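[1] Have a look at this prediction, sequence included:
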Amino acid sequence: MADDPHRQQDPTDQYPRPDFPGQDQPHPGWTGPMDPPPDHGEETYRGSGRLTGRRAVITGGDSGIGRAVALAFAREGADVLFTHLDQEEDEARETTRLVENAGRRAVAVPCDIREERNCRSLVDRAVAEFGGIDILVNNAAYQMSQPDGIEAITTQQFDRVMRTNLYGMFWLTKFALPHIPEGGSVINTTSVQAYKPSPHLLDYAMTKGAIVTFTQGLAQMVAERGVRVNAVAPGPVWTPLIPATLPDTAEFGKQSPLGRPAQPAELAPAYVYLASQEAGYVTAEILNATGGTPLP
């Protein structure tokens, strides 16, 4: 973890740089075994009331970027309902602890967003718990590296990637929008892969490109309702998904101009900004956090 991320310093050395120890995990991956351990802002994120009283729904909030966003939202004053897979219950308990230690409500919901009925039930649960939704963060995603090319991408894998990354986002947004008031916000997680696709992540990159289009189109559709829609496009980020889905993590992030992957804590402020009223004139935008990789 960074000693003090608020101190002016060289960003190339702010967090660990590869080469990292070899590590491999079964999907979906867990935070505990990762070396170096990811930083979610546990010791460093400082809230300042930007989201006081807001009600947030975050998919994939048990670890990685989702956990960092849940922690930051809570320290900014928001209550948080987040999803996790059944096998991620231990991870979800840690996110719950962080949110509750910030003095806010945490509701952890095991949910497979690949099913429409689950997405509808999730929105109903959030409305029952909080009385409404002010911020929806569509963050959950699935990827699996296939270095052997398109022939190695099975229909089962393709279907899982599409339903997790696109169908779930579409359904959740569709069901949540009637409950999001003026001043509310939808924030999607896209990726540098939307613009510079890696061949071994072809199906995943396809979905991230679609998320950019969805974000920009939906933002225009709902602008008259007073609801903003934006996205964050991370570059390489050190999360459990990486050792669980990529064959070699030793040099992960080394290709970025900053020479290292981002930590989840470095992404959370982007989501806070887009959710806050400070971004009141920002909609249909993609906030790129790629470590220096130029994007269109």
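    Perfect, I can see it now.
[2] use CA for all of it now, contacts and neighbours both
    Noted.
[3] Wait, a strand at Thr83?
    Yes - applying DSSP: H, G, I helix; E, B strand; the rest coil, one finds Thr83 inside a strand.
[4] these two touch, right, it and Val109?
    Yes - with contact defined as CA atoms under 8 Å, Thr83 and Val109 form a contacting pair (4.8 Å).
[5] When these two are compared, which one has more neighbours?
    A side-by-side neighbour count of Thr83 and Val109, using other CA atoms under 10 Å, places Thr83 first with 24 against 21.
[6] Please name the residues that touch the more buried one.
    Taking CA atoms under 8 Å, 6 or more residues apart in numbering, we find Thr83 in contact with 58-62, 108-111.
[7] Just the buried residues of the longest helix seen in the chain, please?
    Criterion DSSP state H: the longest helix present in the chain is helix 202-222. Buried residues in helix 202-222, counted by 16 or more other CA atoms under 10 Å: 202-209, 211-212, 214-216, 218-219.
[8] again with stretch 151-161
    Of the residues in stretch 151-161, those buried (16+ other CA under 10 Å) are 153, 160-161.
[9] the helices in the stretch 51-200 of the chain, which residues?
    Under the criterion DSSP state H, counting those that start in this stretch, the stretch 51-200 of the chain contains helices at 64-75, 89-101, 116-130, 155-162, 168-176.
[10] Figure out the length between the terminal residues of stretch 279-287.
    12 Å (CA to CA, to the nearest Å).
[11] Same check on stretch 216-231?
    9 Å.
[12] same thing with stretch 250-266?
    21 Å.
[13] I'd like the distance from it to the chain centre, please.
    Mean-position distance between stretch 250-266 and its chain equals 16 Å (CA atoms, centre = their mean, to the nearest Å).
[14] Distance-wise, check the residue nearest to the spatial centre of the chain relative to Gly64.
    By CA atoms, centre = their mean, the mean C-alpha position of the chain lies nearest to Asn139, the distance being 3.7 Å. Plainly put, Asn139 is 10 Å away from Gly64 if you go by CA to CA.
[15] One more: Val57?
    The value you get for Val57 to Gly64, if CA to CA is used, is 16 Å.
[16] in stretch 77-87, what's buried?
    77-85.
[17] Nearest to Leu177, out of those: which one, please.
    Closest approach to Leu177 among those (CA to CA): Leu81, at 16.0 Å.
[18] Pasting the second one now:
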Amino acid sequence: MTADIPAQHQERTPGLEADMNPAPDYAPRYKGSDRVKGKVAIVTGGDSGIGRASAVLLAREGAKVAIVYLDESEDAEVTRKAVEAEGGECLLIAGDVRDKSFCTRAVEKTVERFGGLDILVNNAAHQAVDEDLRQLSQESLAKHFETNVYGYVYMMQASLDHLKEGAAVINVTSVNSYKGNDTLIAYSSTKGAITAFTRSMASNLVEKKIRVNGVAPGPVWTPFIPMSMPAEMVEGFGSGSPMGRAGQPNEIAPSVLFLACEDSSFMTGQVLHPNGGMIVGA
């Protein structure tokens, strides 16, 4: 359960999990059962938050994992050690998913190191508060879409030559794609685009037997929160959800695993909603 979250703010972008209080819980809760044994996965934004929890859980279930991150080297190293502690192999790849050529290189490095690619988890994202649309700068709007949408497209473009029958793509969207958010206008708009992209690519790839699904978390305690919000908004974060608390990254990662493995073999174009009880249209 999420402890009471005190007021805090990080000036650095992206934020750091190492500087959060309390520390998010990313550790898998259950023993592995080889659900993705021998598979190769890429997790963007895998250094922290939902990305870290997903990477460690995939490793526990038998996957080799490449972690794509911007420049959060300290957090990425913690993730690498956690993956290796699960008996998995881990490749760290630093760079900006807004750069199409970097995304291509990241996929190539992964395939060169591990011999293939079976699972792509698009998770890296940018978030900033914008309460008044008139104050949303062109620079901020571009960063949101270039990171959250272009980055997903670029990573998928680079992966398509390597994904084979049975492969899975999981795009992390948000509850805000469905209900909107009056203080996260640009961010919510990008998440709506991700949901539409997920459904479009699921239809596009269904004949190739490549599944594309999404996860739409609600309020989750990740570096996003103290990075993007003023301290007074962070205090008590998540308490307004039906469950009365924020989620932890390790409460979201099982949805990623489910969509990555054969347990979800009859699902494509779908979105799971680990959101603390918010009722939204699917």
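    The structure has been received and is ready for your questions. From a predicted model like this one, the values you see are computed outputs, not experimental measurements.
[19] Check the alignment and tell me where Tyr167 of the first structure lands in the second structure.
    In the second structure, the residue matched to Tyr167 of the first structure (TM-score structural alignment) is Tyr150.
[20] mind listing what that match touches?
    By CA under 8 Å, 6+ apart, the neighbours of Tyr150 of the second structure are 97-98.
[21] Wait, Gly269 of the second structure touches Ala202, no?
    Yes - using CA under 8 Å, Gly269 of the second structure makes contact with Ala202 at a distance of 4.9 Å.
[22] Mind listing the shared neighbours of the two?
    211-213.
[23] Out of those residues, which sit inside strands?
    Counting by DSSP state E, the part of these found in strands is 211-213.
[24] Skipping its backbone neighbours, what lies nearest Leu201 of the first structure in space?
    Closest residue to Leu201 of the first structure apart from its sequence neighbours, by CA to CA, 6 or more residues apart in numbering: Ser145 at 5.4 Å.
[25] quick one: contacts for the one you found?
    Here Ser145 of the first structure is in contact with 200-201, 245-247 (CA under 8 Å, 6+ apart).
[26] Run those residues past the second structure and keep the common ones.
    Contacts from the contacts of Ser145 of the first structure that recur in the second structure, judged by both residues aligned by TM-score structural alignment, their matches' CA atoms under 8 Å, are 200-201, 245-246.
[27] and which of the residues you listed is nearest Arg260 of the first structure?
    Out of those, the member with the shortest distance to Arg260 of the first structure (by CA to CA) is Leu246, at 16.2 Å.
[28] What residue in the second structure is paired with that closest one?
    Under TM-score structural alignment, Leu246 of the first structure pairs with Met229 in the second structure.
[29] Can you give me the separation between that match and Pro254 of the second structure?
    27 Å.
[30] more crowded one of the two?
    More crowded of Met229 of the second structure and Pro254, by other CA under 10 Å: Met229, with 21 against 18.
[31] Distance-wise, check the residue lying closest to the more buried one once chain neighbours are set aside relative to Ser73 of the second structure.
    Spatial nearest neighbour of Met229 of the second structure, chain neighbours left out: Val129 (6.4 Å); criterion: CA to CA, 6+ apart. Using CA to CA, we find Val129 of the second structure at a distance of 25 Å from Ser73 of the second structure.
[32] next one: Glu139 of the second structure
    Taken as CA to CA, the span from Glu139 of the second structure to Ser73 of the second structure is 25 Å.
[33] Kindly state which residue of the first structure is aligned to Cys103 of the second structure.
    Using TM-score structural alignment, Cys103 of the second structure pairs with Cys119 in the first structure.
[34] Quick check: the counterpart of Leu133 of the second structure in the first structure vs Thr95 of the first structure, distance?
    Counting by TM-score structural alignment, Leu133 of the second structure corresponds to Ile150 in the first structure. According to CA to CA, Ile150 of the first structure stands 36 Å off from Thr95 of the first structure.
[35] residues near Leu277 of the second structure, how many?
    Residue 277 of the second structure: Gly, not Leu. 12.
[36] Just say helix, strand or coil for it.
    When classified by three-state DSSP, Gly277 of the second structure comes out as coil.
[37] Now do the same contact list for it.
    241-243.
[38] Quick one, which of these are buried?
    Ser241.
[39] before we move on, the earlier item: what's the most distant pair in the contacts of Ser145 of the first structure?
    Maximum distance among those (CA to CA): 11.9 Å, for Leu201 and Pro247.
[40] Pick out whichever of these two has more residues nearby.
    Remark: of Leu201 of the first structure and Pro247, Leu201 carries more neighbours, 19 against 16, as counted by other CA under 10 Å.
[41] my read: the more buried one touches Met144, true?
    Yes - Leu201 of the first structure is within contact range of Met144, at 6.9 Å (criterion: CA under 8 Å).
[42] And Glu207 of the second structure, what's its match in the first structure?
    Under TM-score structural alignment, Glu207 of the second structure pairs with Glu224 in the first structure.
[43] which residue lines up with Glu77 of the second structure in the first structure?
    Match for Glu77 of the second structure (TM-score structural alignment): Arg93.
[44] That match: neighbour count?
    Applying other CA under 10 Å, we find 15 residues neighbouring Arg93 of the first structure.
[45] Also Leu272 of the second structure?
    Leu272 of the second structure, neighbours per other CA under 10 Å, totals 20.
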